[in-house]
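Asks: Coordinates for the following, if possible.
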Amino acid sequence: MITVQELVDKPYLGLAFQAGQSGGNKVVTWAHAVDLPDPWRWIEAGTLVMSTGAGLPEDAAAQSLWIQQLQQAQASALVFAPQPGAVSLTPALLAKADEIGLPVLSASFELEFVKLSRLVIEQVLRAQKERFDAGQRLFQVYADVLWQAADLPERLQLLGQKLASDLRIVDADSGAVLLTTAPANFDQPPLLRLPIPGRAHAVLEMGKVRSKWVDDPLLARVLAGLLGVELDRAMMARNDKRDEGKALLQDLIAGEMDFNTAKVMLERRGLRGSLVMVALRLPAALTGRFEQLHHVPELYGCFPLMLQAEHTLYLLINDDVDLLQHLLASLGTDAKMGISHPISAMISVQESVQQATLAVAHVAESDNTLVHYADLASEFALGPKTVSQAQAVVQHYLGRLLDYEAQHQLPLLQTLSVFLHQDGNWKTSAAQLNIHRQTLVYRLKLVEELTGIKPTSSHGISVFWLALQAQQSLK
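Replies: So this is what the prediction gives:
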């Protein structure tokens, strides 16, 4: 492209500024000779308007309005080559042109508008060819990068190197940096900021650009479009990961897969070290927010297992305080979170689900938005303090036993209560229940299968005793 100033700098054209020199950097995208009284109706943005003055009004106020309308049509400049007897440009028009920054160029009537138009068109065509060639190079660079790098972070680094540009992708909502090639070079505001099309709702920022051919808004938009395809593909991959994680968590909760067996798969998902079960709860009308939770930037480095049950979302996730706080904040002020003990040989996945559920149920009765089961357990050491707390304890420790009893008429709660009151003595417990000792073994084994808690363990004795006491308090 060519600017107004570059046209003036060509001596053979004989152009000179009469007004609006501050707009000399405007780009000329076309040239059009028009002597109608309303040239703004016949031009597009960036047009160099060439006039002999035939359609120009005589009145100063009318001329001032005339030049303003030309500016509103986004003309790049006015070339005035008056024919003999044409109306002169008034001081009011020139003053208004200076005010609005619209260049007014004087030229000789002998200037051939065709010559000026040809020069502009040649520059436009040359610029279009250069842009086309640059676009071809951009696509070739991107194709090369796709072959050289397996994941998007590495590809972005290679793109930054090959394009000699500093690139950064940020989340449009939170402003969180998703990917960057040079963190230190973004201390200052970015030189260019473009929305990335697609569902990712992200923005491409370009810092220092050391490549002339990519320093073009259109090419930058093409780059943003290519990255948009990448981000959408990454979203689709995370959707698949969520579905896989749901199936895996269902198997772990149902006991169809051992936690130790699943560790290799969990590590591949970035779930290492101490893992906890988290229960997130939202009002029923807001549970749609759960559907996009796996796309929050903080989860780009790992893929937690997720399973939604009505208005509660369960996550098997890294025990990372900052990460959990970010997830809670991303769901809004209505969200509540309960966190289990770390999952271990002593705390099964099934037990961790119950702990997280009990913790999140307790949050509703406090001013907090997050509760750890460890804190809740110490608070309940002497038993639940309210009716709702008692109901929560009964539901989450005895709920499955109550459901089973209703369907099979087997007195599991009575069996459990007698066993605990007899201090775990098998012989006296069986005698009081008037059943064979092996039948007692069978029933307590069934309790363990239904709840995931072993009644003969110290943990099982404490929580079942607490739950049975809570049930008595509700009668």
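Asks: When you work out contacts or count neighbours from here on, use the C-alpha atoms and nothing else.
Replies: Fine.
Asks: hey, where'd the helices end up in the stretch 51-200 of the chain?
Replies: Per DSSP state H, counting those that start in this stretch, the stretch 51-200 of the chain carries helices over the ranges 60-72, 91-100, 113-148, 152-162.
Asks: Please apply the same query to the stretch 251-400 of the chain.
Replies: Under DSSP H, counting those that start in this stretch, the stretch 251-400 of the chain gives helices at 259-268, 321-330, 349-363, 373-379, 387-408.
Asks: deepest of those helices, which one?
Replies: Of these, the one with the most neighbours on average (mean count of other Cα atoms under 10 Å) is helix 349-363, at a mean of 25.
Asks: Run the angle between it and helix 387-408 for me.
Replies: Following axes from the mean of the first three to the mean of the last three Cα atoms, to 10 degrees, one obtains 140 degrees for the angle between helix 349-363 and helix 387-408.
Asks: helices or strands next to helix 349-363 in the packing?
Replies: helix 217-254, strand 275-281, strand 336-339, strand 370-372, helix 373-379, helix 387-408 (3 or more Cα pairs under 8 Å, 6 or more residues apart in numbering; DSSP states H and E).
Asks: Quick one, which of those gets closest to Ala361.
Replies: Taking Cα to Cα, helix 387-408 is the member of the helices and strands packed on helix 349-363 nearest to Ala361, at 6.8 Å.
Asks: for the closest one, packing partners?
Replies: Packing partners of helix 387-408 (3+ Cα pairs under 8 Å, 6+ apart): helix 349-363, helix 412-421, helix 437-451, helix 458-474.
Asks: TSV for the helices of the stretch 51-200 of the chain, including mean neighbour count?
Replies: Below are the helices of the stretch 51-200 of the chain laid out as TSV (neighbours: other Cα atoms under 10 Å):
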stretch	mean neighbour count
helix 60-72	17
helix 91-100	18
helix 113-148	15
helix 152-162	18
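Asks: One more sequence to fold, the one below, so I can look at both together:
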Amino acid sequence: MISVNQLVAIPSLGLHYLAGESGGARLITWAHACDLPDPWLWFENGDLVMTTGGGLPAEPAAQAEWMANLIDSKVSALVIARGPGTPEVSSELTDVADNRGFPVLSADFDLQFVTLARTVIESAVESERQRLTTIKRLYDVYWQSLHARGQLADRVSALEGTVGWALEVRDRGAGDETVASGRLAQRQRSGIGLAAMEDCVEIPIPGAGDVVLVASPGRNAVTDRPLLQHLGGLIALEIEHETAERDRLRASGQDLLTGLLDETITLAAVWPELRHRGMTGPVAVACWSAAGGQTLNHATVHRQIGFQRYAPLLVLRGSMLIGLVPNKVELLTTVGAKMSADCAVGVSSELTANSNVAEAARQAQLAAARAHEQGQSVNVYGQDSEEAGFLPRSIEETRTLVRRVLGPLIVHDRDNDGDLVNSVRTFLRNDGAWQRSADELGIHRQTLVYRLRRVEQLTGLKATSTQGSAMLWLALVGADHAHLDLDDLIE
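Replies: Got it, this is the predicted structure:
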């Protein structure tokens, strides 16, 4: 489309600026003549208004108001070819136009408006023809890029080369993260920051939530919004396809990880699949949990920018999200922060093809519990920066302690439908308060006395003594933090 400056540059039209030359880059989509007193009711965005001044008020203050109303209608410019008896153009009118950067042009009365309109219309028709050619080229370039099986950023770079703009796909709803950036946009960002550049144009990508396409001037100015919307449509199709594929991979990954945790399949059998899911480097098991067992916002975690190159195996167990993931601690911490403000992630030891995933998951759970204890967002199993109290430092150590201390009580409760373990837990949690513990258990105080005597007989540990209460409490807390099922510990 032709701009106001380009129109003024045509000598045969004899146009000159009266005001608003700073807005000379405005594009003109169409041209109409009107001598009515309210032309703003009859025009659309981008139109060029041509008048002989017949509808222009005579009073300067009224002219200023008339000018403001016309500018508010979003037309591109005004051409005044004053006829006999029409009002002079006042300085009040030109001041309004100058202040708002709105072009006002003067022309001789003998200028045939049809000639001016034809110039604008021919430019608009040629612009549309060029746009159609460019759109066809865009689709061809995008199709070729898809067949090349590169990343979205590669296709955005290919589009940059076609339109001459720097392009970025950004997710405004995810902390304004960059989804994909073309090479030209990357060069600009490394210099002055694309998001802060003037003359950027931003459009929403259909069906993609808060994802937007941002274009900034490259070798060309960003002047064709309809063309930019075509680009957004192309990218929307790919994002929709990628979202559906990621949802499918999460569903199949859940089945795989369930089998690994239940030990019905081995990691060696799944190892090649991990590579197909982008996990070609070191992998580990991660456990995300929120403080107090609150629910995690995990439904779309597999679509997060951090997992753009990976398709991890994820499964929800209670309030915890377990994942077989790339062993990248910073990435796992970032993902956790987006699921819950108080989320902590525990990371297991690095896995090999022969590792036991169920054991690694228990390591991750223990590490997550330690992270919460220490007020940290992440804990890597076996790499604590400081000691975590007196708790055992490994799953096997915890199992051994629980079997040795609580084993006789677990067997007794199972064989006699008893409640010794819960009675000890309640008594210690209430700091040895007999009546309060009995009330909580719903039993007589003397019954609780009998039960703790039975505990002493079976374990040799007296719950009311310092040593006995310490050992019993250590075993109970260790089992809780390692998420061990007491019934499964004793054969």
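Asks: what's the TM-score here?
Replies: Between these two chains, after superposing, the TM-score reads 0.74 (TM-score structural alignment, normalised by the length of structure 1); 413 aligned residues with a Cα RMSD of 4.0 Å.
Asks: To Gln63 of structure 1, which of the helices and strands packed on helix 349-363 of structure 1 lies closest?
Replies: helix 217-254 (34.9 Å).
Asks: Helix 113-148 and the closest one, what's the angle between them?
Replies: Computed by the same axes, to 10 degrees, the angle between helix 217-254 of structure 1 and helix 113-148 is 30 degrees.
Asks: Buried residues, helix 217-254 of structure 1. List them.
Replies: Residues of helix 217-254 of structure 1 classed as buried: 219-225, 227-232, 234-235, 238-239, 241-242, 245-246, 248-249, 252-253 (neighbour count, 16 or more other Cα atoms under 10 Å).
Asks: In structure 2, what range does that helix match?
Replies: Taken onto structure 2 by TM-score structural alignment, helix 217-254 of structure 1 occupies residues 225-262 there.
Asks: so who does Val4 of structure 1 touch?
Replies: The neighbours of Val4 of structure 1, taking Cα atoms under 8 Å, 6 or more residues apart in numbering as the test, are Gly23, Gly24, Asn25, Lys26, Val27, Val28, Ser76, Ala77, Pro103.
Asks: ok, now Leu159 of structure 1?
Replies: Val141, Tyr142, Val145.
Asks: And Asp38 of structure 1, by the same measure?
Replies: In this structure, Asp38 of structure 1 makes contact with Gly55, Trp66, judged by Cα under 8 Å, 6+ apart.
Asks: Aligned to it, what sits in structure 2?
Replies: Using TM-score structural alignment, Asp38 of structure 1 lines up with Asp38 in structure 2.
Asks: ok, how many other residues are close to the nearest residue to Leu331 of structure 1 once chain neighbours are set aside?
Replies: Nearest residue to Leu331 of structure 1, sequence neighbours excluded (Cα to Cα, 6 or more residues apart in numbering): Arg289, at 6.6 Å. For Arg289 of structure 1, the number of neighbouring residues by other Cα atoms under 10 Å comes to 12.
Asks: Run a quick check on Arg289 of structure 1 versus Ala329, I expect a contact.
Replies: No: contact between Arg289 of structure 1 and Ala329 fails when scored by Cα atoms under 8 Å: they sit 11.9 Å apart.
Asks: Distance to Pro190 of structure 1 for the helices of the stretch 251-400 of structure 1 - can I get that in JSON lines?
Replies: Below are these laid out as JSON lines (distance: least, Cα to Cα, whole Å):
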{"stretch": "helix 259-268", "distance to Pro190 of structure 1": "35"}
{"stretch": "helix 321-330", "distance to Pro190 of structure 1": "26"}
{"stretch": "helix 349-363", "distance to Pro190 of structure 1": "42"}
{"stretch": "helix 373-379", "distance to Pro190 of structure 1": "45"}
{"stretch": "helix 387-408", "distance to Pro190 of structure 1": "52"}
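Asks: What lines up with Leu331 of structure 1 in structure 2?
Replies: So Leu331 of structure 1 corresponds to Met339, using TM-score structural alignment.
Asks: no wait, Asp367 of structure 1
Replies: Asp367 of structure 1 maps onto Gly375 in structure 2, by TM-score structural alignment.
Asks: Thr90 of structure 1 versus the nearest residue in space to Pro91 of structure 1 that is not next to it in sequence, what's the distance?
Replies: Closest residue in space to Pro91 of structure 1, ignoring its immediate chain neighbours: Ala60 at 7.7 Å, by Cα to Cα, 6+ apart. Counting by Cα to Cα, to the nearest Å, the separation of Ala60 of structure 1 from Thr90 of structure 1 is 6 Å.
Asks: And the residue nearest to Gly259 of structure 2 when sequence neighbours are not counted, how far from Cys287 of structure 2?
Replies: Excluding the flanking residues, the one nearest Gly259 of structure 2 by Cα to Cα, 6+ apart is Ile265, at 5.4 Å. According to Cα to Cα, Ile265 of structure 2 stands 20 Å off from Cys287 of structure 2.
Asks: which residues does the closest residue to Leu89 of structure 1 other than its chain neighbours contact?
Replies: Excluding the flanking residues, the one nearest Leu89 of structure 1 by Cα to Cα, 6+ apart is Gln63, at 7.8 Å. Shown in contact with Gln63 of structure 1 (Cα under 8 Å, 6+ apart): Leu56, Pro57, Leu89, Thr90, Ala92, Leu93.
Asks: Just give me the closest of the residues you listed to Arg272 of structure 1.
Replies: Among the contacts of Gln63 of structure 1, Leu93 lies closest to Arg272 of structure 1 (Cα to Cα), at 72.8 Å.
Asks: ok, the closest one - contacts?
Replies: Counting by Cα under 8 Å, 6+ apart, Leu93 of structure 1 has contacts Ala60, Ala61, Gln63, Ser64, Ile67.
Asks: how far away is it from Lys26 of structure 1?
Replies: Where Lys26 of structure 1 is concerned, Leu93 of structure 1 sits at a distance of 19 Å (Cα to Cα).
Asks: now Asp187 of structure 1
Replies: Per Cα to Cα, Asp187 of structure 1 is found 30 Å from Lys26 of structure 1.
Asks: So between those two, which is more surrounded?
Replies: Neighbour count, other Cα under 10 Å: between Asp187 of structure 1 and Lys26, Lys26 has more, with 19 against 8.
Asks: Spatially nearest residue to that one, not counting backbone neighbours?
Replies: Thr3 (5.4 Å).
Asks: contacting residues for that neighbour?
Replies: Here Thr3 of structure 1 is in contact with Gly24, Asn25, Lys26, Val27, Val28 (Cα under 8 Å, 6+ apart).
Asks: and those residues as CSV, adding distance to Val349 of structure 1 and secondary structure?
Replies: What follows is the contacts of Thr3 of structure 1, written out as CSV (distance: Cα to Cα, whole Å; DSSP: H, G, I helix; E, B strand; the rest coil):
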residue, distance to Val349 of structure 1, secondary structure
Gly24, 70, coil
Asn25, 67, coil
Lys26, 66, coil
Val27, 66, strand
Val28, 68, strand
